[in-house]
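**Student:** Got a predicted structure here, sequence first:
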Amino acid sequence: MKIIDVLRIRIVFFLIQISILILLIHLFEYKHDLNLLLFPQPSDTTEEQIAIIEWLSNYTLYEDWSDLFFIYTIWLLISIIPILIYNNYKQAYSMNFLTFFFPNFFLYAFLRNYYRSYFNTNFLSLFMKTIILGVTIILFSIGLSLGIKKIMKTKIDTQIADLEAIARSITTICPNCGTEFASIPKFCYNCNLDLTIKTEDKNG
């Protein structure tokens, strides 16, 4: 597959995942309060920039256990999409990491550039939350991908075994000349033995 095709597919997956993420955040009206008002607002920071920071924080940060459960749930939910599409755990977790990386990157970039006092004070705690969630998404992606692959392999192996059993059940061997047929013929084409009599004797 060409690089341009790979990039195109990843962009499509990224847009789908981000769209679902935005939809779920707004559907459940989730909002994370950064408490920016507790820190002096830089003179060159506009209200629009603050709004972007607060908007981005809704997609990755949490405060209490209920918020943590919600954020982890929606991220693991959208992480399932590449897992089901790709038949490779490396592609699945790299796609999920890419989707997770972008909103976090812009959140930290905006905080550092437009609200440095808050960034310097809270960076460690925010970054730890980001790392833990990111690692969870990667482990979830790898584990579920390998689990699904194993289940599918077991299912395919079972189907193959069933087909082989069916094939064996309709295989006929001429008792006279040993010619093998992948069916139940009336006569052996090699020695003209009447196989219906032998089959009836076998079943009887």
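**Tutor:** Thanks, I have it.
**Student:** Please make it C-alpha for all contacts and neighbour counts, starting now.
**Tutor:** OK.
**Student:** contacting residues around Tyr108?
**Tutor:** Phe119 (Cα atoms under 8 Å, 6 or more residues apart in numbering).
**Student:** Please identify the helix or strand for it.
**Tutor:** helix 89-114 (DSSP states H and E).
**Student:** In that helix, which residues are buried?
**Tutor:** For helix 89-114, burial by neighbour count (16 or more other Cα atoms under 10 Å) applies to 89, 91-97, 99-100, 103-104, 107-108, 110-111, 114.
**Student:** just stretch 163-173 next, same as before
**Tutor:** Result for stretch 163-173 [16+ other Cα under 10 Å]: buried residues Thr172, Ile173.
**Student:** what about versus this one:
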Amino acid sequence: MKILKIIRTKAVIFLVQIALLSVLIIIFGYSFEIEFDGSISEERKQIIQFLGNYVMFDGFNDTLLIYCLWLVVVTIPIIIFRKVKRVYSMNLLTFFVPNFFFYVFLSRYSPLYFNQNFGQLIFDTIILALVLIAYSFIFSLVVNFIRKKTKKEEPFQIRDIDKKVVSICPQCGTKFDSKPLYCYKCNAKLIDETPSVSKKKAKNESL
């Protein structure tokens, strides 16, 4: 059941990441230029072009855009998962799938373009993959550090609040979360059990 749950979670996150990436690509109107072989059909062109828009880039502006889009997309698992390994494995999966099908379809249906440009294409892919892995690892550690720090501070804050608001009746021992002047049970005057009052009592007793 746990394995099935993880698979379902990864599947959902993968779809969300791809959907977000698709929306961003459409918004920015990005399209990677591919000089297809003459024998390829129009349908296959569209499929390869669709996949290429996810992972391919050329020139400074296109490179910057694709890097930024992917950095936004890979942030989703960082927010959801706490384990660093799950974060970068999820991001690698999302990055691997469109790349895999792009290279498979391009090599099969447009071999001339694939053979001529494979070196540059695979180099760009590897560099982007390394950047995404490094970003996932470092940013995930930062987020986890912030989470742990926040968790450590919360109990002390709650404990301090509890100490400040508790009052106790000297006659019947009834405790109150507020600070009423008199006990509603026996009408006795209440003792304020705040740290400041406790210190004053200790000083008076020592005197």
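**Tutor:** Looks like it arrived, so ask away. As the structure is a computational prediction, the values presented were derived from the model and not from experiment.
**Student:** Give me the next element, helix or strand, following the top helix by length along the second structure.
**Tutor:** Longest among the helix segments of the second structure by residue count, using DSSP state H, is helix 111-165. Per DSSP H and E, the first helix or strand lying C-terminal to helix 111-165 of the second structure is strand 167-168.
**Student:** quick one: that next one to the first structure mean distance?
**Tutor:** On superposition with the first structure, the mean distance recorded for strand 167-168 of the second structure (mean Cα distance after the TM-score superposition for the first structure) is 4.8 Å.
**Student:** Can you point out the helix or strand that includes the residue positioned nearest the centre of the first structure?
**Tutor:** Taking Cα atoms, centre = their mean as the criterion, Ile83 is the residue nearest the geometric centre of the first structure, at 2.1 Å. Using DSSP H and E, the element containing Ile83 of the first structure is helix 65-85.
**Student:** who does that helix touch, helix- and strand-wise?
**Tutor:** helix 3-27, helix 89-114, helix 116-169 (3 or more Cα pairs under 8 Å, 6 or more residues apart in numbering; DSSP states H and E).
**Student:** To Thr196 of the first structure, which of the ones you listed lies closest?
**Tutor:** Taking Cα to Cα, helix 116-169 is the member of those nearest to Thr196 of the first structure, at 15.5 Å.
**Student:** name the helices or strands packed onto the helix or strand following the closest one?
**Tutor:** Remark: after helix 116-169 of the first structure, the chain's next helix or strand is strand 172-173, criterion DSSP H and E. Other elements packing on strand 172-173 of the first structure under the criterion 3+ Cα pairs under 8 Å, 6+ apart are strand 180-181.
**Student:** Report the distance from the strand it packs on to the chain centre.
**Tutor:** 46 Å (Cα atoms, centre = their mean, to the nearest Å).
**Student:** Tell me the buried residues in whichever helix or strand comes after that strand?
**Tutor:** Later in the chain than strand 180-181 of the first structure, the nearest helix or strand by DSSP H and E is helix 195-203. For helix 195-203 of the first structure, the neighbour count (16+ other Cα under 10 Å) marks Leu195 as buried.
**Student:** Tell me who's in contact with the equivalent of Thr63 of the second structure over in the first structure.
**Tutor:** Matched by TM-score structural alignment, Thr63 of the second structure corresponds to Leu68 in the first structure. Applying Cα under 8 Å, 6+ apart to Leu68 of the first structure gives the contacts Leu61, Tyr62.
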